[in-house]
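>>> I would like the atomic coordinates for the input below:
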Amino acid sequence: MKYRTRTVQVPGVHVVDGIPAPVIRTEQVQEPIPPRDWDATALRAVTTLVVLLTLISVAWSTASIAHLLGAGPIGYLAATVFDAAWITALGMTYLVRHRPDRRSTVDRLGWTLVAVTVTAIGVEGWQTGGAATACAGAAVSLIAKGLWWALGRATRPSLSDLDSQWLAARLSALAAQRAAVAMQRQVVREQARLGEFAAGTRPAGPTPALDPGPTRPDPRPGGGVDPGPEVEPAPAPQQATVAPATESTPAPRPAGRPALHAVPDQVDPARLAQARAIVAELRAEGIEPSTEQIRKRMRIKRDRVRVLWLAIQAEEAAEQTRTA
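Purely as a prediction, here's the structure:
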């Protein structure tokens, strides 16, 4: 057996002064030379020769049929259809090489196309040189097709009956999977189109909400729902409101602004506690509390200060009523 020398790079470790470092070593190795595959060499040579002869056949048949048609450049384009057709059928034969039923159909089509080409070349040869020219010219395409048919028969694998059945079943299962994938892809496309169509036909405004059923009636005036029989609420304890002596008469409320009252939902507990502390400071300093005095120290809007001051006055009045 013959050997050949080949240079390879092997990773390793090199140590200098006790410190290792990764390196790549270059080494020469001997490896056996595999024997030449003469079968593969012969197949490449035969295939190359057949392709070369086919190209010559295509050139000859194209020129002959174009001369028969006599239409100039357009005639040459039309003449290429004859050879291109049976070469296409030749490619189909390779694709269905493992399916005997389909291969027979493609083979019949290929031979039919070759017969049409041979007939056209024979007619052109009969017109130009007689029977000998017609037969010789027609045999060119017939030889090229015959070589491809023989090459396919020589390289086609031979399978037993059981192997053929197993292969057919396997190919059928794979074909079923491919069909399912293709159908699933089509369904996904259709669903996407339906989604786009639904999005395009949806109204631009807000989608009306569905009626959730009977709801609680709105007792406010103009609520749009009959509030039913009104239930008189329990009377709230009366609170006397005492206006401060130094409080000036407030300016008339502008039109459109709602009146403010010292009700719990309008009073912030933290603000109210701060206002109580400021009122106590003012009284300790001998200053009569008022809306303006409280606003200066809290630095908030006058309307909010008025609400807080009214709430404090209401608390003081209630306290005085309880202690009286």
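>>> all contacts plus neighbour counts: C-alpha atoms, from now on.
Will do.
>>> Wait, A144 touches V50, no?
Yes: with contact defined as CA atoms under 8 Å, A144 and V50 form a contacting pair (7.2 Å).
>>> Let me know the secondary structure of the nearest residue to Q30 once chain neighbours are set aside.
Spatial nearest neighbour of Q30, chain neighbours left out: T5 (4.7 Å); criterion: CA to CA, 6 or more residues apart in numbering. With DSSP: H, G, I helix; E, B strand; the rest coil as the basis, T5 sits in strand.
>>> And for T5, the neighbour number?
11 (other CA atoms under 10 Å).
>>> got a list of what Q191 touches?
Neighbour list for Q191: empty [criterion: CA atoms under 8 Å, 6 or more residues apart in numbering].
>>> Could you rerun that using 10 Å?
Q191 is in contact with 185, 197, counting by CA atoms under 10 Å, 6 or more residues apart in numbering.
>>> and it, which of the three is it?
Following three-state DSSP, we place Q191 in the helix state.
>>> Could you check which helix or strand contains R25?
strand 19-32 (DSSP states H and E).
>>> One more sequence to fold, the one below, so I can look at both together:
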Amino acid sequence: MKTRSIERTRLVPHTVDGVTEMVLDTETIEVPAPPRDWDQIVRTAVTIGATLLVTVALVWSTSAIGGLLAMSVVAVIAYAAGVAFDLTWIMCMAVEWLLRSDPERAKAPRRAGRWALAVSMAAVFAHGYVFDQMVVGAVGAAVSALAKGGWTIAMRVHARPLDSRTQQWVAKRRAALDGKLAMIPIQRELQRGEAVLDAERRSLTSDPDRGSADPDCGSDPQSGSASPLPTLAGPMTVKDAVRTARDSGITDPDAVLRYVHKVADANARPDTVGRYLRSA
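Down below sits the predicted model:
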């Protein structure tokens, strides 16, 4: 039986000059070695092999399709566009892997990946056809198919199939969680909307001159008087407005001028209001 050495630390009493303390003691012991997990080793090897296949397919397709497109555009742009062909079905496989526990949602990326693979293979074959190397084009197109097949097998190795009832249970739990997650941006949007409406409501109902929601009554905070301004009963001249403000206890010229602009004449001159205020 195979064994392996491990170090074990424990507390042991140690006495010096009659004083005993607990100290750490390290010892090496032999324990049975677990059997090699060949399943995990093979699973890892399959994953590495599939990754290498996808990398080779990406490089080959980019080279072939980029060479084809370079006949009409700049080489840098052509090869950059060539990456998109294989990268599309690779992305679809990645999404399919993320949705492996949701077969219904995984159908769309699986179908899209197959179409993207077909387009990529056709482009690689077209490269060989244009350069009178149809055999090379056909073999090169098969590289992408082999890579996708290898990655599909790797995903099946890592897959954990669920029975119908367990799948329904997972779907219900995911739906409940997705509903809560979906409400986060919705609630944030509603809160922003409420804040905008509240700000708009305050701007329409507030009086910047007097700080009152009622434009016809209330006190003027800058007038030096807490007496309420009179309610308007009809047209008023500048002189009457000055007298009314003075009778209401407003003595500050700026406050009187604002009141005159509001109830009598919006174009009343400050010197006119001041003259009426001095004679009131």
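>>> Give me the TM-score for these two chains.
The TM-score (TM-score structural alignment, normalised by the length of structure 2) is 0.66; 219 aligned residues with a CA RMSD of 3.5 Å.
>>> what do A144 and V50 of structure 1 both touch?
The contact sets of A144 of structure 1 and V50 overlap at I56 (CA under 10 Å, 6+ apart).
>>> Could you check how far the residue mapped onto G150 of structure 2 from structure 1 is from P32 of structure 1?
In structure 1, G150 of structure 2 lines up with L147, judged by TM-score structural alignment. Distance of L147 of structure 1 to P32 of structure 1, given as CA to CA, to the nearest Å: 38 Å.
>>> Which one's more surrounded, these two?
Shown here are L147 of structure 1 and P32; by other CA under 10 Å, L147 has more neighbours (18 against 10).
>>> Against V50 of structure 1, how distant is the more buried one?
For L147 of structure 1 relative to V50 of structure 1 (CA to CA), the value is 7 Å.
>>> likewise T119 of structure 1?
22 Å.
>>> try K2 of structure 1
34 Å.
>>> So for these two, which sits in the more crowded spot?
More crowded of K2 of structure 1 and V50, by other CA under 10 Å: V50, with 18 against 9.
>>> Find the helix or strand that the more buried one is a member of.
helix 38-69.
>>> What is that helix packed up against?
Judged by 3 or more CA pairs under 10 Å, 6 or more residues apart in numbering; DSSP states H and E, the packing partners of helix 38-69 of structure 1 are helix 73-95, helix 100-129, helix 131-155.
>>> relative to helix 131-155, how tilted is the second one?
For helix 100-129 of structure 1 and helix 131-155, the angle between their directions (axes from the mean of the first three to the mean of the last three CA atoms, to 10 degrees) works out to 160 degrees.
>>> In structure 2, what stretch matches helix 100-129 of structure 1?
With TM-score structural alignment as the criterion, helix 100-129 of structure 1 aligns to 103-132.
>>> Check the gap between the nearest residue to A116 of structure 2 once chain neighbours are set aside and L117 of structure 2 for me.
Spatially, and ignoring its direct neighbours in sequence, A116 of structure 2 is nearest to W89 (5.3 Å; CA to CA, 6+ apart). Distance of W89 of structure 2 to L117 of structure 2, given as CA to CA: 6 Å.
>>> The residue nearest to Q30 of structure 1 and W149 of structure 1, how far apart?
Taking CA to CA, one finds T5 of structure 1 at 43 Å from W149 of structure 1.
>>> M92 of structure 1 now?
13 Å.
>>> Mind listing the shared neighbours of these two?
107, 110.
>>> So which bits of the host helix or strand of A311 of structure 1 are buried?
A311 of structure 1 belongs to helix 302-323 when elements are defined using DSSP H and E. Buried residues in helix 302-323 of structure 1, counting neighbours by 16 or more other CA atoms under 10 Å, are found at 304-314, 316, 318.
>>> isn't I121 of structure 1 right up against V58?
No: if you go by CA atoms under 10 Å, I121 of structure 1 and V58 don't touch, sitting 11.4 Å apart.
>>> between those two, what contacts are shared?
64, 140-141.
>>> can you list those in CSV and add neighbour count?
Formatted as CSV, the shared contacts of I121 and V58 of structure 1 follow (neighbours: other CA atoms under 10 Å):
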residue, neighbour count
S64, 22
V140, 20
S141, 23
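>>> Just put those in JSON lines and tack on distance to G110 of structure 1.
Shown next, in JSON lines, are the shared contacts of I121 and V58 of structure 1 (distance: CA to CA, whole Å):
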{"residue": "S64", "distance to G110 of structure 1": "20"}
{"residue": "V140", "distance to G110 of structure 1": "16"}
{"residue": "S141", "distance to G110 of structure 1": "12"}
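>>> Can you name the helix or strand that L177 of structure 2 falls in?
helix 164-205.
>>> Tell me which helix or strand comes right after that helix.
helix 238-247.
>>> Now that following helix: buried residues?
Residues 238-239, 241-246 are the ones in helix 238-247 of structure 2 that count as buried (16+ other CA under 10 Å).
>>> So which other helices or strands are in contact with that helix?
helix 253-263, helix 270-279.
>>> what angle sits between the shortest one and helix 253-263?
Using the same axes, to 10 degrees, the direction of helix 270-279 of structure 2 lies 110 degrees away from that of helix 253-263.
>>> returning to what we had before: neighbour count winner among I121 and V58 of structure 1?
A direct count of neighbours by other CA under 10 Å for I121 of structure 1 and V58 places I121 higher, at 29 against 21.
>>> ok, that one to A66 of structure 1 distance?
10 Å.
>>> Overlap in contacts, those two.
W60.
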